[in-house]
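A.B. asks: Provided below are the primary sequence and the corresponding predicted coordinates.
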Amino acid sequence: MRVVYHLPLSPFSRKVRLVLKEKGLDFDLKVERVWERRPEYLALNPAGQVPVLVDANGLTIVDSWAIVEYLDEIYPDRRMLGFDPASRAETRRLAAWFDGKFYVEVTLNLVFEKVNRRFYNLGNPDSGAIRLGKQNINYHLDYIAHLAERRRWLGGDEFGLADITAASHISCVDYLGDVPWDAHPRAKDWYVRVKSRPSFRPLLADHVAGMPPPPHYADLDF
């Protein structure tokens, strides 16, 4: 059985979990408390980050991008990156947008400050960073609405890695109740469609000890 080492509110781990589910591949989950710096885990990934995939054949793949590319090559029946060069390029562009720009401008300022800081014993959250994250997310939700108005899914006609990457980050922020859905109905409509997919439901069951999500988090109809 393949194994995914993850953290519940790691968007990069969520991305890999969604891709595996969309491909219909079974896997076990193991929570890895990366702040503990376990020697056994560092032997798998010297960077000490999640996710890590240990495939059923024993191969270890590190980094969410490497894992997704590997899965699309080994299990091509349900491609997440698209079926032609143009769609793959657009999918990669948007996935990089959310893994890079959104992560720096929103995820780090909200999820890291509110959740990860306490595990790393880094003191109180930075209120300025939290305010900045709450401001920045509006721009990204506007961009999602812009894409959703012009395409069936963010990357084009097919649900794929662009949607998965965006939803992985947004779902982590939504766990904290920090997504202003009422101000962004078009983005909300897109997210409702994503989180209604069977692959997404296990993520909605994730919980962080001492930090319950808001009531709407697991509600498929908000």
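C.D. replies: That came through fine.

A.B. asks: Please count neighbours and contacts with C-alpha atoms only from this point.
C.D. replies: Will do.

A.B. asks: Can you show me the helices along this structure?
C.D. replies: Counting by DSSP state H, the chain has helices at residues 11-22, 39-44, 64-74, 85-96, 117-119, 127-150, 161-175, 185-195, 201-204.

A.B. asks: Could you dump those into TSV with mean neighbour count and distance to residue 104 added?
C.D. replies: Formatted as TSV, the helices of the chain follow (neighbours: other C-alpha atoms under 10 Å; distance: least, C-alpha to C-alpha, whole Å):
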stretch	mean neighbour count	distance to residue 104
helix 11-22	24	12
helix 39-44	13	25
helix 64-74	17	16
helix 85-96	17	12
helix 117-119	14	15
helix 127-150	17	9
helix 161-175	24	11
helix 185-195	18	20
helix 201-204	16	22
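
A.B. asks: Structure two is appended below for comparative analysis:
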Amino acid sequence: MRTLFHHPLCPFSRLVRVVLAEKRLEFALQAEKFWEARPEFVALNPASETPVLVEDNGLVLCDGLAIAEYLNEIHRDPALLPTDPAPRAEARRLVGWFNYKFHVEVTDQLLGQKVFRRLGCHRAEPDSRRMRAAFAAIHDHLDYIGWLTERRAWLAGPTFSLADIAAGVQISCLDFIGDVPWDDHPAAKDWYARIKSRPSFRPLLADHLPGLPAPRHYADLDF
């Protein structure tokens, strides 16, 4: 069986988990403390970053987006990118927005300061300035999600796509630590409620970390 080396609060690992579930592909999960640079893991990915997918035939794939695109090409049903070039480009633009811009401005700052520092991934003292900037930035991103969903059924167009997964997994990590201001963004909240209700997403809602309980609403589909 294929194996996914992941961390429960790595959004890119979560991206691959949702894609695998959407494609109804069986896989085993192997939790990895990537910051420890375990030699066996570094042998799979010299960058010592999650996720890493090892296929049944021994093929090793690294980088969340590269793995997601690979799975979408090899296992075409259901398609997670539009077939027409222009809509496909828009979906990929939004994947880039959430994988890079949102992650750099918000997820990496809050998770890095509040979670991975506690786990031993970072040694410096928490930077409150960076956290304040991330809390300010998340409002702009949630406003953008609301703007998109007021004009489209899903983020990139009429159908659920990799863009929704990319956005949903970033937000899910922040929701795990209670850092999403849902009351200020009802349109984004409605979109995320639809994401949470998908069977592919529900295993993420069962994730837990010792000593870091998720807030009560995290797994609630009617939050």
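C.D. replies: Thanks, I have the structure now. As the structure is a prediction and not an experimental result, all values here were calculated from the model.

A.B. asks: Would you indicate which residues of stretch 101-113 of the first structure are buried?
C.D. replies: Neighbour counts over stretch 101-113 of the first structure (16 or more other C-alpha atoms under 10 Å) mark 102-103, 105-113 as buried.

A.B. asks: What number of residues are in the vicinity of the equivalent of residue 27 of the first structure over in the second structure?
C.D. replies: In the second structure, the residue matched to residue 27 of the first structure (TM-score structural alignment) is residue 27. Residue 27 of the second structure has 17 neighbours, counted by other C-alpha atoms under 10 Å.

A.B. asks: Also the one 10 residues further on?
C.D. replies: A total of 16 residues lie near residue 37 of the second structure under the criterion other C-alpha under 10 Å.

A.B. asks: For it, give me its contacts.
C.D. replies: By C-alpha atoms under 8 Å, 6 or more residues apart in numbering, the residues touching residue 37 of the second structure are residue 48.

A.B. asks: Give me the distance between it and residue 46 of the second structure.
C.D. replies: Distance, residue 37 of the second structure to residue 46 of the second structure, by C-alpha to C-alpha, to the nearest Å: 9 Å.

A.B. asks: same question, residue 27 of the second structure
C.D. replies: Taking C-alpha to C-alpha as the measure, residue 27 of the second structure falls 22 Å from residue 46 of the second structure.

A.B. asks: just residue 168 of the second structure next, same as before
C.D. replies: Computed as C-alpha to C-alpha, the residue 168 of the second structure to residue 46 of the second structure distance reads 28 Å.

A.B. asks: now do residue 26 of the second structure
C.D. replies: Per C-alpha to C-alpha, residue 26 of the second structure is found 26 Å from residue 46 of the second structure.

A.B. asks: Once you drop chain neighbours, what's closest to the spatially most central residue of the first structure?
C.D. replies: Closest residue to the average C-alpha location of the first structure: residue 168 at 2.3 Å, with C-alpha atoms, centre = their mean. Leaving aside its sequence neighbours, residue 168 of the first structure sits nearest to residue 11 (C-alpha to C-alpha, 6 or more residues apart in numbering; 4.8 Å).

A.B. asks: What of residue 154 of the second structure?
C.D. replies: Excluding the flanking residues, the one nearest residue 154 of the second structure by C-alpha to C-alpha, 6+ apart is residue 160, at 5.7 Å.

A.B. asks: Isn't that neighbour up against residue 78?
C.D. replies: No. Counting by C-alpha atoms under 8 Å, residue 160 of the second structure does not reach residue 78; the two are 10.1 Å apart.

A.B. asks: Which one of those two is surrounded by more residues?
C.D. replies: residue 160 (18 against 12).

A.B. asks: What's the match for the more buried one in the first structure?
C.D. replies: In the first structure, residue 160 of the second structure lines up with residue 159, judged by TM-score structural alignment.

A.B. asks: Tell me how far that match lies from residue 42 of the first structure.
C.D. replies: Distance from residue 159 of the first structure to residue 42 of the first structure, counting by C-alpha to C-alpha: 34 Å.

A.B. asks: got JSON lines for the helices of the first structure, with distance to residue 212 of the first structure too?
C.D. replies: Formatted as JSON lines, those follow (distance: least, C-alpha to C-alpha, whole Å):
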{"stretch": "helix 11-22", "distance to residue 212 of the first structure": "18"}
{"stretch": "helix 39-44", "distance to residue 212 of the first structure": "28"}
{"stretch": "helix 64-74", "distance to residue 212 of the first structure": "26"}
{"stretch": "helix 85-96", "distance to residue 212 of the first structure": "28"}
{"stretch": "helix 117-119", "distance to residue 212 of the first structure": "16"}
{"stretch": "helix 127-150", "distance to residue 212 of the first structure": "19"}
{"stretch": "helix 161-175", "distance to residue 212 of the first structure": "8"}
{"stretch": "helix 185-195", "distance to residue 212 of the first structure": "18"}
{"stretch": "helix 201-204", "distance to residue 212 of the first structure": "11"}
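
A.B. asks: Residue 55 of the first structure is nearest to which of these?
C.D. replies: Proximity to residue 55 of the first structure (C-alpha to C-alpha) singles out helix 64-74 among the helices of the first structure, at 9.6 Å.

A.B. asks: Which residue of the first structure lies farthest from its centroid?
C.D. replies: Largest separation from the mean C-alpha position in the first structure: residue 39, at 26.0 Å (C-alpha atoms, centre = their mean).

A.B. asks: Distance-wise, check that one relative to residue 48 of the first structure.
C.D. replies: Distance from residue 39 of the first structure to residue 48 of the first structure, counting by C-alpha to C-alpha: 9 Å.
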